[in-house]
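A.B. asks: got a sequence here, can you model it:
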Amino acid sequence: MSSPAADPRDPAAAVPPPELLAQRFRHVRARSARLAAPLSPEDAMVQSMDDASPAKWHLAHTTWFFERFVLAADPGYPPLHPDWDYLFNSYYQSIGPMHARPRRGLLSRPGLAQVRDYRTEIDARIDRRLAGGGLGREALQRLELGLQHEQQHQELLLTDIKHGLWCNPLRPAYRDDLPERRGGADTPLRWIAAGERIAAIGAPAWPDAGGFAFDNESPRHRVLVPAHALASRPVSNAEYRGFVEDGGYREVGLWLSDGWTRAQAEGWQRPLYWHDDLRHAFTLGGVRELDPHAPVCHLSYYEADAYARWAGARLPTEAEWELATAARPVAGHFADDDGLEPQAPCVDAAAAMDDGFAQLYGDVWEWTASAYSAYPGFRALPGSLGEYNGKFMCGQWVLRGGSCATPRDHMRASYRNFFPPQARWQFAGLRLARDA
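C.D. replies: Just a heads-up that it's a prediction; the model follows:
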């Protein structure tokens, strides 16, 4: 969905008009339902680890967000299921207590059908408010935030169910009909140099100016970026396989101390989902042959950093990554393309770009060397929504660019994803960098 062009300095441009927001609301909500459609009630209840959540919980929590932060902003609003406030609150301590995250998989009730009914009713209530002009500017802003939030959970629904199905010894597919595209080719890695400069990164604070951006993306500010070079494309499966076969997981000198400890404790020997033959991997379409030219994915920060050391390089900073996307449209392989696995670039993909870069957006999130912290002058959103991002600015690392499980219209150059360094179940890979 897109909105008419607007002056980014106009605060009203931060939120689409109600009629366009209504279309976008229906579009995003329908996509979540389609993503969950292949799942049985048993699938939707699976929680394979503490960091994952059941698909049923994702469907309910995103609905709770709209009810709690949009509809319930009206003091006279009667909640549909008052007890569910406890079940589907994620981490908003200022609102009240919540069910423990590691125990979400124990919630056999409400059932999947009840959760779907809940979504239907809350959607109808939001639609009526939008059609009747019953949402003021602040409520419309919260609705837009809720849509961005749901798009984040759409990706999490996919990554979480992939991990859950992989834990099943039968290795069942999420969808048997997912296309398998292997039309790419070996694209030589080239280094693209950039000189030292002072440049601006980040986004204007939303909703005061410009289009949507999460609070952790602002304010826009200047940084000194030393001279450096970035790889023209992400690291491929074939290249990472060379690291594995060269004993990269056995060479302590390549690893950060915490990473080595984690790898030894959990027995890491290859990327998550790779078969021990290093030629096959579990995908959302079941076990398939690895495409050697596609970007490697499902790496932790520790693995990405160790590979970069082995390759005689390093990970890029988020400023270096963001500057590489300056004036570049958001284009790449996203969830909209229905592959749901990283793809190899076309033979001439890099050459087709004026700047020589390929796959900066889509396919795999790219780990950066930047710790997730506040930009100078950061201000969290007011009230309970201030808990959305800021309180997680400790012990996490920034990823950039989106993945094959990210909706295309959810991505922008300033977007800052973040995960702890041991996280492997996300579609995360790496692009190399080096000092000039």
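A.B. asks: going forward, measure contacts between C-alpha atoms and count neighbours the same way
C.D. replies: Fine.
A.B. asks: how about the helix or strand where Q114 lies: buried residues?
C.D. replies: Assigned by DSSP states H and E, Q114 falls within helix 112-131. For helix 112-131, burial by neighbour count (16 or more other C-alpha atoms under 10 Å) applies to L112, V115, Y118, R119, I122, D123, I126, D127, R129, L130.
A.B. asks: now the other sequence, so there's something to compare against:
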Amino acid sequence: MAELTQSFRLKEIEPRSTVSMGGTLALALPDWASMDVVLCSNTPFALWQVGDQPLLYHWLDYAVNCNIEQVVVYASDRPDVVRRYLQEAKLWPIDWELKAVPSVDKAPVDAFVCHLPEEVHPDTLPTDGWELLDYWFSLQSQWLNRSMGGERACTWMLGRFCKIHPSSVIHPPVWLGDNVQIGPGCEIGPYACLGSRVFIEGPSTVAHARVEHNTYLAGNTELKHAYLAGGRLLNLKHRGAVQMLDAVVAGSLVQSRKQVALWERGLALMLGAVGYILGLFSQKKTRHKWMSWDGKSYTERVGAALLVRRASWLFQVVLGKMNLVGVLPRSESAWSSLSPEWQSVLKEAPCGVFSYADLQGVHYAEDPREAVHAVYQAVQPKTAMAKMVLASLWSLLYAKD
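C.D. replies: Predicted coordinates for the structure are as follows:
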């Protein structure tokens, strides 16, 4: 952990009793995107969930309690995302203004949103991705301790419509979101945060951990000092990451991709059959099998036309596991070479047999030029990109490197 620089030294806010009605609170959001190489979040740190809401929303709570009528937010990291979160913060009767700046270090602010309001200001800051997660988890612990202390002390917080088996044990402090289900023989806590619609099959142990929304964890599993979102696991204690756990261990409770249309499946079946037959007579029969960054297996015929080379991919479209048009799947090495910003964009983009990069003559994700085309495709309307690629489909079928 690194010491705070003088320009980033946190400022004290006026005591609550001296803040006047109609005052203004100026906040700066730290730009830690360059450190976020482990979680690779698509939001700035100030918008990461701490307990029941994003960290910035805790400061809005503070402002309302202090009778402040306006909050001015300075942001240099993804200000468009910050603006969207502020627009969605309709529960707080307070005016806000967002100022996008190149750097927040010298902004005229009252506080930096890297800690909870009225908590002890940190003397050190994280310097890498794992330290950033440690720091985030320390904020979770502070919030749990504060929420369960004082005059309105409680042992643990429970959302709506939760179901907990009578044989399970809760070790406070713990926070459970809405519609959480905990099976028999589980031990939850201490310092466990479970998002909404989380299902923990028994018997399992969850402590010093955060489980994100719409995630299930299978029985006979221990989750400690870890972060789990769907099938993605980050182990803070051992500094290890698993991008996609086996579905029998953990996974997502929602479909992350839209169902592949029947016409796509039909066209893929026809093209795949033709490609497979042509492959039987192809002079180049070298098969290359590889794993993508998210644990999926792909097979290609090296050196053949795309119709032959990706014939097995077309059958994945028939099964509904892949799109006909999308960004190209990437190997672990190709994925790790991307910046955190590009990873956050491509992480949610569906993979396809044919891509915009193919139109540009780039047919490998390992090609440095492909990433630019993939990111461009990911941020464009999917229907428009699909029409563009499909309009040139017949020429793509016979394209080679």
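A.B. asks: so after superposing, what's the score?
C.D. replies: The pair, once superposed, lands on a TM-score of 0.24 when counted by TM-score structural alignment, normalised by the length of the second structure; 161 aligned residues with a C-alpha RMSD of 6.8 Å.
A.B. asks: still on that earlier bit, dump the buried residues of helix 112-131 of the first structure to a markdown table, plus distance to W260 of the first structure.
C.D. replies: Supplementary listing: the buried residues of helix 112-131 of the first structure in a markdown table, determined by distance: C-alpha to C-alpha, whole Å:
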| residue | distance to W260 of the first structure |
| --- | --- |
| L112 | 41 |
| V115 | 42 |
| Y118 | 45 |
| R119 | 44 |
| I122 | 47 |
| D123 | 47 |
| I126 | 49 |
| D127 | 51 |
| R129 | 53 |
| L130 | 53 |
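A.B. asks: and the residues you listed, which two are the farthest apart?
C.D. replies: Farthest apart among those by C-alpha to C-alpha are L112 and L130. That separation is 26.9 Å.
A.B. asks: helices and strands around the helix holding Q114 of the first structure, which ones?
C.D. replies: helix 18-36, helix 55-69 (3 or more C-alpha pairs under 8 Å, 6 or more residues apart in numbering; DSSP states H and E).
A.B. asks: longest helix anywhere in the first structure?
C.D. replies: helix 137-166 (DSSP state H).
A.B. asks: just the angle between that one and helix 18-36, please?
C.D. replies: Following axes from the mean of the first three to the mean of the last three C-alpha atoms, to 10 degrees, one obtains 10 degrees for the angle between helix 137-166 of the first structure and helix 18-36.
A.B. asks: may I see the buried residues of helix 137-166 of the first structure?
C.D. replies: For helix 137-166 of the first structure, using 16+ other C-alpha under 10 Å, the buried residues are 139-166.
A.B. asks: show me what contacts K56 of the first structure?
C.D. replies: Contacts were defined as C-alpha atoms under 8 Å, 6 or more residues apart in numbering; by that measure K56 of the first structure touches A44, M45, L112, V115.
A.B. asks: the second one contacts A55, correct?
C.D. replies: The one in question is M45 of the first structure. Yes. M45 of the first structure is within contact range of A55, at 6.5 Å (criterion: C-alpha atoms under 8 Å).
A.B. asks: who's more crowded, those two?
C.D. replies: A55 (28 against 24; other C-alpha atoms under 10 Å).
A.B. asks: which element is the residue lying closest to the more buried one once chain neighbours are set aside on?
C.D. replies: Closest residue in space to A55 of the first structure, ignoring its immediate chain neighbours: A44 at 4.7 Å, by C-alpha to C-alpha, 6 or more residues apart in numbering. Take DSSP H and E as the rule and A44 of the first structure turns out to sit in helix 41-45.
A.B. asks: likewise I277 of the second structure?
C.D. replies: I277 of the second structure belongs to helix 262-280, assigned by DSSP H and E.
A.B. asks: kindly spell out which helices and strands sit in contact with that helix.
C.D. replies: Right, helix 262-280 of the second structure is packed against helix 306-309, helix 311-318, strand 323-325 by 3+ C-alpha pairs under 8 Å, 6+ apart.
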